[in-house]
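Enquirer: I would like the atomic coordinates for the input below:
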Amino acid sequence: MTTRRIRKEVDEALLAFVDHRRPDLLAISPDLAPLLDALDALLAGGKRLRPQFCYWGWRGAGGDEAPGIVTAAASLELLQASALIHDDVMDSSDTRRGQPSVHRRFEELHRRDGLLGAPEPFGLGAAILLGDMCLAWSGEMYETSALAPERLARGRAVYDRMRTEVMCGQYLDVLEGARRGGTVDTALRVVEYKSAKYTIERPLHLGAALAGAPPEVIETLSAYGRPLGIAFQLRDDVLGVFGDPAETGKPAGDDLREGKRTVLVALTAERAEPAQAEILERHLGDPALDAPGVDRLRTIIEESGGLAACEEMIDRYAAEAAAALAHAPLAPEAVTALEELAVAATARQA
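Expert: Just a heads-up that it's a prediction; the model follows:
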């Protein structure tokens, strides 16, 4: 099965699960329809990387085309939806995947319907609750897939660990944003737990655990997945500053306005001249930063050598992942698919 086919089947599994749950929510109250509309809109986008890494972890460890594996893997998209909704709340982001973020969507509903109170707390509350529901549904979708109970039991510890790690990574990200003078090491710690493990390494582990993989396969998947996960997030950091909004789905420079203490920012701060460092520190995290201000910070990131250093790190981590995969004791079909996914995860466009 190709990566394109897996993505299509993941889309179908997500649609089927949400459609199955839709009547239950609407039976509670038709007022819940906007929650479902917001979820439908969010789930319509995304690369489906986590389900694909889970599936190919399964196939690489000897798993077959068992009924339910795509559904179990697709449940990771509901976990991702939960993380994105909550992340946008924490970052006060206006957009996600080219449309209003969930909390902004519900702020607009509040204004449109003339509800009492302020729109902002209503939007935040609705988004937090929808994110919580996605988290609960991710577990439900996993547990109700057609995989055998003994397989699901093998994967449960990995799934639980992954959910804990991403929440810890989110907190560390919030903490770094509230501190001054973050280092490359502290930024990499956030990368590892908020993104690298959660996006690639743990989904691979989950698929392999579901297939009953031996320890040596798990170790090989880590040797590939951890560095690739870091390269993926570093690429995302670069796109957050230099990416095309039509590709990323977010306004250019949003990471700068949100004050994200990324590896890219830390590398720039290490290399910048004192005057450049002062400008970077003064404007990083300014929600009113305009387009010329974004361009000024971009220039500092480039001229200081921060961008080049980050690109070098991406290449180094991607090469480490490729070397690990070249000697991996995995099914050949899985190796080919994981090579393709490595390119997709580190591409210079979103």
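
Enquirer: going forward, measure contacts between C-alpha atoms and count neighbours the same way
Expert: Fine.

Enquirer: now do the helices in the stretch 151-300 of the chain.
Expert: The residue ranges that make up the helices of the stretch 151-300 of the chain, judged by DSSP state H, counting those that start in this stretch, are 184-190, 202-210, 215-242, 245-248, 254-257, 263-271, 274-283, 291-303.

Enquirer: please provide the structure for the following sequence as well, for comparison with the first:
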Amino acid sequence: MVHPSPPANVLPSPAPEPEGAAELRAEVEQALEDYLLRRREDAAAIGPVFAEAVDSLVRFVLSGGKRIRPTFAWWGWRGAGGDPADAQAPAVLRAISALELIQASALVHDDLMDASATRRGRPTVHVEFAGLHADAAWSGPPARFGAAAAILLGDLALTWADDMYQDSGLDAETLRRCRDPWRGMRTEVLGGQYLDVLTQATGDASPGAALRIDRFKTAAYTVERPLHLGAALAGAPERLVAAYRRFGADIGVAFQLRDDLLGVYGDPEVTGKPAGDDLREGKRTLLVALALERAGEGPARAAITGALGDPDLDPAAVERLRDLFTDLGAVQAVEQRIAALTGAALDALTAADIAEPAATALQELAVRATRRHR
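Expert: Predicted coordinates for the structure are as follows:
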């Protein structure tokens, strides 16, 4: 039996999408498709087998996703005075669409490091290429080939993100203004990823370590820096940049905490990933940290530490851990942290001078990001 995500039972339905959200997603996806198909021609010039490998990356990028990062960047730009009717708007759209290639790189590498089998209901990139190797009966271990392909394609996505951004059509002055958020974002997500694998290796299960990972691995490049980028695109004053970054840091961490709950309690048919994978991978999430903190030194702690990081953890064991986390009050504590972070973020937003309709759109996005079910 799979538990529904806790917020499905206690929270109202997510806020409606901002006006034009579906159209914005479609425009981002079209910009990505146009760019990737052009770059596939570069790959084909190297060789047809490389073009076929690139096809896998293209499918991965275009196979779905919520397009959260470009959405926050767009509304950050609009809130700082950006005008969608301006001649610069198509270049802005292309520039913020490049954020999805950073996301693709992070996901491909993250799936490899976590040994995840599925993403968005499909085999992960390293699994796909390991299967290709095995089916063709090539020499060497299939898993090693799959890992190599995933590393290279993830690196290619990151390289193309920078290319797409630089070639978006933004003028030199705008690119200069945007240098700090663009550079900072790429460094922070890699630093956060390193902190993640380090805590798994060292066994650091403190709440502080979990929140630091959330801050840099997710919050910075999911909400905070995209908003910062949007503000810089519009030439926003430092006061608005600071408000955006406070809002983005809090909402980004809340977004990751919701993801942590979904990783344990979510329905795989909805999330696209097996329930309990974070536990099998030994992730030291805030949920786990708070459960261990509340468990003391008794049998509950032994049950958690014995199961955490076990790749063979079966559904019954995952179910027992779910119940244990709930009984210890860890789920409620994470929900309370999400609510507190969301409230603080909305306070920062309310106090800032943000143009409409962006102010309302960002409020709605905050609620949707933290009350989602997938």
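
Enquirer: on that earlier part again, which of the helices of the stretch 151-300 of structure 1 is buried the deepest?
Expert: Among the helices of the stretch 151-300 of structure 1, helix 202-210 has the highest mean neighbour count (mean count of other C-alpha atoms under 10 Å), at a mean of 29.

Enquirer: that one packs against which elements?
Expert: helix 49-60, helix 149-178, helix 215-242 (3 or more C-alpha pairs under 8 Å, 6 or more residues apart in numbering; DSSP states H and E).

Enquirer: closest one to residue 188 of structure 1 among these?
Expert: Judged by C-alpha to C-alpha, the one of these that comes nearest to residue 188 of structure 1 is helix 215-242, at 7.9 Å.

Enquirer: which bit of structure 2 covers that closest one?
Expert: The counterpart of helix 215-242 of structure 1 in structure 2, counting by TM-score structural alignment, spans residues 238-265.

Enquirer: what's the average distance of the matching stretch to structure 1?
Expert: Stretch 238-265 of structure 2: mean distance to aligned residues in structure 1 after superposition is 0.7 Å, counting by mean C-alpha distance after the TM-score superposition for structure 1.

Enquirer: quick one on the thing from earlier: dump the helices of the stretch 151-300 of structure 1 to TSV, plus distance to residue 333 of structure 1.
Expert: Shown next, in TSV, are those (distance: least, C-alpha to C-alpha, whole Å):
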stretch	distance to residue 333 of structure 1
helix 184-190	32
helix 202-210	15
helix 215-242	15
helix 245-248	29
helix 254-257	37
helix 263-271	34
helix 274-283	46
helix 291-303	40
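
Enquirer: between those, which gets nearest to residue 160 of structure 1?
Expert: Between the helices of the stretch 151-300 of structure 1, helix 202-210 lies closest to residue 160 of structure 1; by C-alpha to C-alpha that is 10.1 Å.

Enquirer: any idea how far residue 24 of structure 1 is from the nearest residue to residue 238 of structure 1 once chain neighbours are set aside?
Expert: In space, not counting the residues next to it along the chain, residue 238 of structure 1 is nearest to residue 264; the distance is 6.9 Å by C-alpha to C-alpha, 6 or more residues apart in numbering. Applying C-alpha to C-alpha, to the nearest Å, one obtains 45 Å for the distance of residue 264 of structure 1 from residue 24 of structure 1.

Enquirer: cool, residue 317 of structure 1 as well?
Expert: Computed as C-alpha to C-alpha, the residue 317 of structure 1 to residue 24 of structure 1 distance reads 46 Å.

Enquirer: also residue 61 of structure 1?
Expert: Distance of residue 61 of structure 1 to residue 24 of structure 1, given as C-alpha to C-alpha: 37 Å.

Enquirer: more neighbours, those two?
Expert: Remark: of residue 61 of structure 1 and residue 24, residue 61 carries more neighbours, 26 against 10, as counted by other C-alpha atoms under 10 Å.

Enquirer: trace residue 323 of structure 1 over to structure 2, please.
Expert: Across the alignment, which pairs residues by TM-score structural alignment, residue 323 of structure 1 is matched by residue 347 of structure 2.

Enquirer: for residue 41 of structure 1, same thing?
Expert: In structure 2, residue 41 of structure 1 lands on residue 59 (TM-score structural alignment).

Enquirer: which residues touch that match?
Expert: For residue 59 of structure 2, no contacting residues are found, by C-alpha atoms under 8 Å, 6 or more residues apart in numbering.

Enquirer: does it sit in a helix or strand, and which one?
Expert: Using DSSP states H and E, residue 59 of structure 2 falls within helix 48-62.
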